[in-house]
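**Student:** Sequence first, predicted coordinates after that:
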Amino acid sequence: MKVLVSGASVGGPVLAYWLGRNGHDVTVVERAPAPRRGGQAVDIRGVALTVAARMGILEEVRALRTTMRGMSMVDSAGNELMRDEEATISGGRFDSPDVEIMRDDLNAILVRVSGGARYLYGDSIATLDEVGEVTFESGRQGRYDYVIGADGLHSNVRRLAFGPESRFLHHLGTYVSIFTAGNFLGLDHWQTWFNEGEAGGALFSDRDAGEMRVNLGFRSGVIDYDHRDIDQQKRLVQEHCSAVYEAPRLLEAMWKSDDFYFDAMAQVRMERWTKGRVALVGDAGYCASPMSGQGTSLAMVGAYVLAEELDRDPAAAFERYEERMRPFVAANQALAHENPGQGASPESVERAANSITLD
């Protein structure tokens, strides 16, 4: 089969690996001009660990896992309010089999092992039709047996095949940004969390002692903004986060950062993820939001299941994909609502992360 995958973050490369391994011709198109730098710490849990093991990358992923010593919560003046040296909010307990890894480290592994696929950076799908004819923004054209959208919350493939995102996005009341800054606080394998009114954030430093990843976020109703206008997004963060811990230095670093990311905490809910020759994987079809802690695992498992079903019986693949993934997605999306602002219980996360069986 000739398959076009849109998106080269997590779900796209995992899908490309499995389809390529099974002998199919795979092209991955990515709007960014190169693999994206930066990003938050992401988690591989439950059945997603089985996917990583079957790809032969689990030991490498574990070798690059974050090695946090703990976390603290501070007030706006930097006074420590609590400390935990057995777990972190982002990664859970240190004695868990789950793996927390920086997003760009995981992406580098996934792109490398899916090297049999053809990667087209700096391009995107402009048009697609029901028979698999695709025109790219660069002007190139192609015909594919299947087109898979693994292109995130603001999926271009979803918009082209299913309609405007306003039909599918459900805002969860929070916006979040992440960027890299110099480690001017001297954090050593440590997370520092803070909250001030409707705004807050977290600072992480792990393997590179000279830098830290910064999360700044705020609660708000729906904001009308351009998700490709970085300066506008930075102004929103500055407007809402000017009173948080270390705000002057953090906001100064934000304006200098070249790996800034900003988006709403939102879920994607759709009656179907497949239509004609098109299917959606990961956040494009069923984003659970960072509040669930399961976005990466959902993308990895979804890509594995879809590839397995396409290889087994293309005619029945989409129905089987929907049937197998629906309960798993529902269980993991529910995590974001169990205890808003605090996170779901470890027991709930473990149940959801293992609520699908892989053949």
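**Tutor:** Happy to help now that I have it. Predicted, not measured: the structure shown is a model, and the values here were computed from it. Residues are numbered from 1 along each chain as shown.
**Student:** from here on, contacts and neighbour counts on C-alpha atoms
**Tutor:** Noted.
**Student:** Helices of the stretch 151-300 of the chain, start to end?
**Tutor:** Under the criterion DSSP state H, counting those that start in this stretch, the stretch 151-300 of the chain contains helices at 156-162, 230-240, 247-256, 283-286, 295-312.
**Student:** other SSEs contacting the second one?
**Tutor:** Contacting helix 230-240 under the criterion 3 or more CA pairs under 8 Å, 6 or more residues apart in numbering; DSSP states H and E are the following elements: strand 211-219, helix 247-256.
**Student:** thinking residue 310 is in contact with residue 304, fair?
**Tutor:** No: if you go by CA atoms under 8 Å, residue 310 and residue 304 don't touch, sitting 10.0 Å apart.
**Student:** So the two - more neighbours on which side?
**Tutor:** Per other CA atoms under 10 Å, whichever of residue 310 and residue 304 has more neighbours is residue 304, with 26 against 18.
**Student:** Spatially nearest residue to the more buried one (excluding sequence neighbours)?
**Tutor:** Once flanking residues are discounted, residue 304 sits nearest to residue 15: 6.2 Å by CA to CA, 6 or more residues apart in numbering.
**Student:** for comparison:
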Amino acid sequence: MTHRLTDGTAPHPAPRTTRPAPTTALVPTDRRLAHLTVLISGAGVAGPALALWLVRYGARVTLVEKAPALREGGFAVDFRGATHHTVLRRTGIWDEVHRRQTHMGRQTVVAADDRERVDLPAFFMSGDVEILRGDLSHILYERTRADVEYVFGDSVASLTEDSEGVDVTFERGAPRRFDLVVGADGLHSRTRRLVFGDESRYLRHLGHYVAGFGVPNHLGLHRTARIYTEPGRTMMISNYGGDPTRAGVALVFSSDRADHHRHGTARQKEILAERFAGMAWKHAATALDGLQSAEDLYFDAIAQIHVDRLSQGRVALLGDAGYGATMGGIGTGTALVSAYVLAGELAAAGGDHRAAFDAYEAEIGAYARNCQKSSDRVGPFLAPPTERRIRSRDRVYRVLGSRPMAGLFKKLTERPAGGLTLKNYG
């Protein structure tokens, strides 16, 4: 069975390959997968986390990433509840995540004149521990770079599967053959398109978009954020403490159009400038001034991925590629949990991908979908459509952020994340 995808892009420089060092850092203590070669597409969080576990079980892993280098920055991600705690400890990154956590403080909802309306305590959005996505990605990369062959600046072009393996062609590199392929390449996964069909069959647009970019820290924030909302649009300016001279701007706005994210960066900046023009907040214009020169713009639909199955033949989906939610879906924690389970089931099955993929689906499917559900209403909550809804949301903030409600709120947010007892795969 053959799958090929072309995007008409011009030729690019040769991909950059980081090959395992002669002396590895992750000496396998378990050789159950020593006969297995695995290609992982995507070097965000899910891909390197899976690579770490596969190497521990003895597999030979290649990880291909279309970006020319590891992605920096990004939004903050949090972990909460017993399941997340367990996977962080078993993965061996608990201490490092805590060492590099954001220590984010209060986040304040403000009026147009910057008068404070609602104060949100740190636990409200930061979970038990919070870290910048780019920092987490670096932790996993540093743990695996000596054992995993990383290929940056390239991507999968076609997959041809037979009874013994998968022949893979790349956009730039030479063709190769692997036993298994895992798509961990995000919400708009190329691997998923190649094997499972067009994205339109699986992506559910939730009526909002989110964008983010860096600007000078003109508000002098330090591990705090200020949030301003008008009907259908919200702006947040925050500093997570890493660089006191820089701040991050996050924008959320409503739109029924499901194709804005497909435009190039220049058009995306135009869309944001149009949608946030005339915002009454006294700091909005200054923040938007930094948009045009921003080189780190993130722009995407708030959406979910719903697939019928997480595997087909020798190809499996992991993380956002299989059950993604742009924000609010506990996606990073789910990715770490799912990487642990997928590698563990492969080890338990001795590399038999049919048995392992079925077990992975049975173990993780309902858990991932339940976590995903928490993002269903995140867009209208962050950017309510009317002034009345904004006032109602702020009342909810005020109640849930109060000390008497802190315990209940913590339990509610931990419930989906903690909905799986992790097996011990040895």
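**Tutor:** Nice, thanks for sending it over. Computed from a prediction, not measured in an experiment: that's the story for all the values here.
**Student:** and the helices and strands packed on helix 230-240 of structure 1, which is most packed in?
**Tutor:** strand 211-219 (a mean of 23; mean count of other CA atoms under 10 Å).
**Student:** What range does that one cover in structure 2?
**Tutor:** Alignment of strand 211-219 of structure 1 against structure 2: residues 246-254, by TM-score structural alignment.
**Student:** cool, stretch 10-28 of structure 1 as well?
**Tutor:** The alignment of stretch 10-28 of structure 1 onto structure 2 (TM-score structural alignment) spans residues 45-63.
**Student:** ok now the matching stretch, how far from the chain's centre?
**Tutor:** In terms of CA atoms, centre = their mean, to the nearest Å, the centre of stretch 45-63 of structure 2 is set 17 Å apart from its chain centre.
**Student:** just stretch 314-332 of structure 2 next, same as before
**Tutor:** Mean-position distance between stretch 314-332 of structure 2 and its chain equals 8 Å (CA atoms, centre = their mean).
**Student:** cool, and stretch 147-164 of structure 1?
**Tutor:** Here stretch 147-164 of structure 1 is found 15 Å from its chain centre; the criterion is CA atoms, centre = their mean.
**Student:** wait, the residue nearest to residue 304 of structure 1 sits on residue 308?
**Tutor:** No: checked against CA under 8 Å, the pair residue 15 of structure 1 and residue 308 is beyond contact range at 9.4 Å.
**Student:** the more surrounded of those two?
**Tutor:** When neighbours are counted by other CA under 10 Å, residue 15 of structure 1 and residue 308 differ, and residue 15 comes out ahead with 31 against 21.
**Student:** Which of the helices or strands spans the more buried one?
**Tutor:** Assigned by DSSP states H and E, residue 15 of structure 1 belongs to helix 11-21.
**Student:** what's the mean distance for the helix or strand that comes right after that helix versus structure 2?
**Tutor:** Per DSSP H and E, the first helix or strand lying C-terminal to helix 11-21 of structure 1 is strand 25-30. Comparison of strand 25-30 of structure 1 with structure 2 after fitting gives an average deviation of 0.5 Å (mean CA distance after the TM-score superposition for structure 1).
**Student:** tell me the angle of strand 25-30 of structure 1 relative to helix 11-21?
**Tutor:** Inter-element angle recorded for strand 25-30 of structure 1 and helix 11-21: 170 degrees (by axes from the mean of the first three to the mean of the last three CA atoms, to 10 degrees).
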